[in-house]
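S.K.: Quick one: sequence plus predicted model below, questions after.
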Amino acid sequence: MSDILNCLLEKGNYPEHHVATFGQTSFDIMINGNKKKVSHGKGFRSYLNSVTVMALSEYINKNALYKPEFLIIDTPLEGLSEKYTDNPDESMRHGIFELFMDRCKSYQTIVVENPDHLPSDIDFKHEDINVISYENEEGFLKEI
């Protein structure tokens, strides 16, 4: 699990993290031996939760008898604007969505995210991704 976590963090443009491990007791990611709650703000924890779930899903799909082969992630970028930065790191936004798109090549992946949190440099229509938005009382509207 630790190898998968480190690989995903690197590919996802996470700031230098040194060593990520998977705590078998806490069943959660640890960065440099610290629990994420101690060492990271809300937005980074949300990001790390998404990476941890992707790593766990990858591990299960490679090793388990029963493989769900799909993943649903809710608001992976929620709260990413940390107090000490004016803007969340756009490369992290881009990086995690690149991880999602890479995962989509093999497994169904559903990501629920606020439109204003999406990376501005990815053309989701060009990448053949279904984008569905919710518009007030009108319900769900599929964007083409």
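M.R.: Sure thing, it's come through.

S.K.: Could you use CA atoms for every contact and neighbour count after this?
M.R.: Noted.

S.K.: tell me the SS of N49?
M.R.: helix (DSSP: H, G, I helix; E, B strand; the rest coil).

S.K.: which residues does the most centrally placed residue in the chain contact?
M.R.: When C-alpha atoms, centre = their mean is applied to the chain, the residue found nearest the centroid is S50 (3.7 Å). Neighbouring residues of S50 by C-alpha atoms under 8 Å, 6 or more residues apart in numbering: I73, P76.

S.K.: same question, L118
M.R.: Taking C-alpha under 8 Å, 6+ apart as the test, what L118 contacts is R93.

S.K.: Now do it against S81, distance only.
M.R.: Between L118 and S81 the computed distance is 13 Å (C-alpha to C-alpha, to the nearest Å).

S.K.: Then I110?
M.R.: Distance of I110 to S81, computed by C-alpha to C-alpha: 23 Å.

S.K.: Second structure for comparison follows:
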Amino acid sequence: MEAELKTLNARNDNITKLITRQLRPRAAELRETVDAYKRILLTRQDIYAIERMSTELSVDVFDKEHEEDDTTQKFDAKEQFDKDAWKTLSDRFGSMVKDCAYPNKPDAHIYIDTVDAVVGGKHKKNEGKGYRAFLNTIMLFNLMKYLEEHGTYAPHLLILDSPILSLKEKRIKMTSKEAATPGMKTSLFRYIIENCGDNQVIIAENEIPEDVDYSKANLIEFTLEEGIGRYGFLKSEHN
């Protein structure tokens, strides 16, 4: 019996040592793992809640930004011009369209709702590219003249890039039917020179009408050739 008891005690000691040395540390590790997993689950729940709140706030911000605010005064440039100003601009536009040899000399005016040209009952957006460029030039020139006479701070300056859109413009695809007629081009340049007044009008154009008196204008030809005209816009820069 004593021998058997010693054997059992030895086994008990071994089991106790096993529990103390291996199983208890392992159990502690498992508890830490379980706690870490619980923390991860809680963090995920927090992240989900934050994402949901962020989405709701984004929707609220979008709705707030796009809702109508009756207390905010909206600026409408058209309202800054009285009826007399619109009539003056429109009448002058119609006269210049005819003076610049628009085909068939149609009635033309500026439509207030779109602040754009209507020629012969046809809105400018429905015209060809060349005709649109032509009409834009007339509108800008007349606005410059109106500001010269009525503006508190008149710029006295107008810069135009290809106002007659030649068919040689490589950057713009245009058919011959869309291009302004030679008579329109000549009349437009002549009108600008004769009616420029105390303003400076700078025109960049590849090809200008020949049958126009340019004695009152300063012509600068850019050639990219030494000794002929002007080489380029910047005198210090050469290819």
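M.R.: Arrived safely. Keep in mind the model is a prediction, meaning the values are calculated, not measured.

S.K.: ok, back up a step: need the residues touching each of L118 and S81 of the first structure.
M.R.: What both L118 of the first structure and S81 touch, as defined by C-alpha under 8 Å, 6+ apart, is an empty set.

S.K.: Was I right to think G94 of the second structure contacts D107?
M.R.: Yes - assessed by C-alpha atoms under 8 Å, G94 of the second structure is found in contact with D107 at 6.3 Å.

S.K.: So for the two, which sits in the more crowded spot?
M.R.: G94 (22 against 15; other C-alpha atoms under 10 Å).

S.K.: Trace the more buried one over to the first structure, please.
M.R.: Counting by TM-score structural alignment, G94 of the second structure lines up with N6 in the first structure.

S.K.: Surely that match forms part of a helix?
M.R.: Yes - assessed with three-state DSSP, N6 of the first structure lies in a helix.

S.K.: For N13 of the first structure, see how far away it is.
M.R.: N6 of the first structure is 11 Å from N13 of the first structure, by C-alpha to C-alpha.

S.K.: In the second structure, point out the residues matching stretch 70-78 of the first structure.
M.R.: With TM-score structural alignment applied, stretch 70-78 of the first structure matches the range 157-165 in the second structure.

S.K.: what's the first-to-last distance across that stretch?
M.R.: End residues of stretch 157-165 of the second structure are separated by 21 Å (C-alpha to C-alpha).

S.K.: Could you do stretch 108-122 of the first structure as well?
M.R.: Note: stretch 108-122 of the first structure ends 19 Å apart using C-alpha to C-alpha.

S.K.: again, but for stretch 57-76 of the first structure
M.R.: 15 Å.

S.K.: quick one: contacts of that stretch?
M.R.: 1, 4, 46-47, 49-50, 54, 107-114.

S.K.: Which among these count as buried?
M.R.: Neighbour counting by 16 or more other C-alpha atoms under 10 Å classes M1, I4, S46, Y47, N49, S50, M54, Y107, T109 among the contacts of stretch 57-76 of the first structure as buried.

S.K.: Now do the contacts for the first one.
M.R.: By C-alpha under 8 Å, 6+ apart, the contact set of M1 of the first structure is T21, F22, A55, L56, Y59.

S.K.: Which ones among those residues lie within helices?
M.R.: A55, L56, Y59 (DSSP state H).

S.K.: Among the residues you listed, which one sits closest to F97 of the first structure?
M.R.: A55 (14.6 Å; C-alpha to C-alpha).
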